[in-house]
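> Quick one, fold the following:
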Amino acid sequence: MQSDCDTATERDDYVKNLMEFIPVDSYGVCLRNKELPFGGVYKYSESDGANRNYLNNLFDDQLLSFMAKYKFIVSIENGICNDYVTEKLWRPLEIGVVPIYYGSPLIRDWLPNNKSAILLEDFPTPELLSQHLHYLLNNDTAYEEYLEHKTLGLIANQRLIHEATEGPNQSDFNEMMQEFQCFVCGRLYGRNNSEVQTVTRDHYDCPLPYSALTQSVNPDNKWVKIIADAEESANRMYEEVLNSTLQLRVA
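Next up is the predicted model:
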């Protein structure tokens, strides 16, 4: 259902290649070959290229019920970063569909079980992935192993259990956001507003964008240059903050 057709992960290139080996229904703006059976906020608009209101309805019951009819959902993130995990993974897990995931290098830390998702990194090419998908489509027992967290309530990932049960306000999104915002303010200004803490360059830890198709960096990907320019700009700003003798920039 993707509608961002120019991603750092080169998502469309992967899906187009996968389509050569197995049918893929595509409902978004990119590679669109099917129409959603309901309109409203999800209706595609020829005039503006897309109806962006769907971003506010990613977990609508009608949409989730429709997605739940599928056995697999291609879940390739826009970019690769340790802490960047979106609805592309969470929605399939919630509705009992197996996500075919590519994104955060740390994603295994957050899966209910070892077989809760099919990871592209385990299948070097779309053809090999398609062979595994065909096998699962013809073997209900093997397929259902991927859904035991949903069908049987079996969760082996103890870290996930700990975070879900011990973390503050993990079950309520609004409370979680309020808690997180307060946490950020506390770290920036100190609990007594007397100690200021700064973010260091160590937080700039996203790797260069890896192509989902080649699982390596494509030097011709425009996002490689965008990220390099952003890092250079961040380094200049960091130097200016630390060195008060530098001439200030003027707008």
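
> contacts and neighbour counts: CA atoms only from here.
Noted.

> What segments of the stretch 151-251 of the chain are helices?
Counting by DSSP state H, counting those that start in this stretch, the stretch 151-251 of the chain forms helices over residues 158-166, 173-189, 222-242, given from the N-terminal end onward.

> Sequence B follows; please return its structure for comparison with A:
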Amino acid sequence: RAEWRRRGYAPLLYLQSHCDVPADRDRYVRELMRYIPVDSYGKCLQNRDLPTSRLRDTATATTEDPELLAFLSRYKFHLALENAICDDYMTEKLWRPMHLGAVPVYRGSPSVRDWMPNNHSIILIDDFESPQKLAEFIDFLDKNDEEYMKYLAYKQPGGITNQFLLDSLKHREWGVNDPLLPNYLNGFECFVCDHELARLEAEKAHAASPGDIPGPEPHIAQPSHMDCPVPTPGFGSVEEIPEN
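Presented below is the predicted three-dimensional model:
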């Protein structure tokens, strides 16, 4: 990656083609670009082209295309801003740079820290008071290999120190590419079925002995379980946004 930097690549990559999203991410990235070089591909704030016409054509290439992944891996930092800011919404924008050995510069789920391999593996945009302060920190890491590599230490043996994550992986009832376990969708279906079965058994026990055994507590989905907060500007205040 240091060699690609010497060839003129920016430290930061931005790859988005959905531009008008609730998180208003382009407004933040546009301001960040004032303070640090960003190579932007896709349709949003584009200032560079992907290397081949095949990759530029979304009908023939996907974000998991091996050729695209090899190209994206040239970058040290990937801007990873979710479409919306929701508690449990973490997507490939976060996982892809980690898979490629780059450092995500992330804005999205407030609970993201709970699921990181350690407390030094991503850069959280909201930890910085302004895009300028974020740019200064990224520039510092870009020029200091030892400090930069601390963000990739989780890839070394023993580097995953988040005990909550380790316990969750150990005890989950689904797997990835594991023929002995269901995938996460089937695993969730089993989770729902298990809880429904437990509720039915509790209802039967209560019906048989209502004076001794209480009925099961109701579990009803609320909007808070599925809703995302009201969108806010990606940078600045509502009053600063032109009416047009």
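
> Now do the same for residue 70 of structure 1: its match in structure 2.
For residue 70 of structure 1, the aligned position in structure 2 is occupied by residue 75, per TM-score structural alignment.

> Its match touches residue 14, doesn't it?
No: contact status for residue 75 of structure 2 versus residue 14: not in contact, 9.9 Å apart, counting by Cα atoms under 8 Å.

> ranges for the strands of the stretch 1-150 of structure 1?
Along the stretch 1-150 of structure 1, the stretches classed as strands by DSSP state E, counting those that start in this stretch are 72-76, 98-102, 118-119.

> which bit of structure 2 covers the shortest one?
Read it as strand 118-119 of structure 1. Mapped onto structure 2 using TM-score structural alignment, strand 118-119 of structure 1 covers residues 123-124.

> Tell me which residue lies nearest the centroid of structure 2.
Nearest to the centroid of the C-alpha atoms of structure 2, with distances taken as Cα atoms, centre = their mean, sits residue 94, at 3.1 Å.

> dump the residue contacts of the aligned partner of it in structure 1.
Using TM-score structural alignment, the partner of residue 94 of structure 2 in structure 1 is residue 89. Taking Cα atoms under 8 Å, 6 or more residues apart in numbering as the criterion, residue 89 of structure 1 is in contact with 75, 99, 101.

> Kindly present these as JSON lines, with separate columns for distance to residue 58 of structure 1 and neighbour count.
JSON lines is the format used below for those (distance: Cα to Cα, whole Å; neighbours: other Cα atoms under 10 Å):
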{"residue": "75", "distance to residue 58 of structure 1": "14", "neighbour count": "26"}
{"residue": "99", "distance to residue 58 of structure 1": "16", "neighbour count": "23"}
{"residue": "101", "distance to residue 58 of structure 1": "18", "neighbour count": "20"}
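
> quick one: which of these is nearest to residue 147 of structure 1?
Each of the contacts of residue 89 of structure 1 was checked against residue 147 of structure 1 using Cα to Cα; the closest is residue 99, at 10.4 Å.

> List the residues that contact the closest one.
With the criterion set at Cα under 8 Å, 6+ apart, residue 99 of structure 1 makes contact with 72, 73, 74, 75, 88, 89, 92, 93, 116, 117, 118.

> Dump the strands of the stretch 1-150 of structure 1 into CSV; add distance to residue 129 of structure 1 as well.
Converted to CSV, the strands of the stretch 1-150 of structure 1 look like this (distance: least, Cα to Cα, whole Å):
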stretch, distance to residue 129 of structure 1
strand 72-76, 11
strand 98-102, 9
strand 118-119, 9
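
> Can you say which of those is nearest to residue 12 of structure 1?
Evaluated over the strands of the stretch 1-150 of structure 1, closeness to residue 12 of structure 1 peaks at strand 72-76, with 9.4 Å, by Cα to Cα.

> how far apart are the closest one and its match in structure 2?
Its match in structure 2 and strand 72-76 of structure 1 itself, once the structures are fitted together, sit a mean 0.3 Å apart by mean Cα distance after the TM-score superposition for structure 1.

> rewinding a little: now the match of strand 118-119 of structure 1 on structure 1. Mean distance?
By mean Cα distance after the TM-score superposition for structure 1, the fitted stretch 123-124 of structure 2 averages 0.4 Å away from its aligned residues in structure 1.

> Nice, that's everything, thank you.
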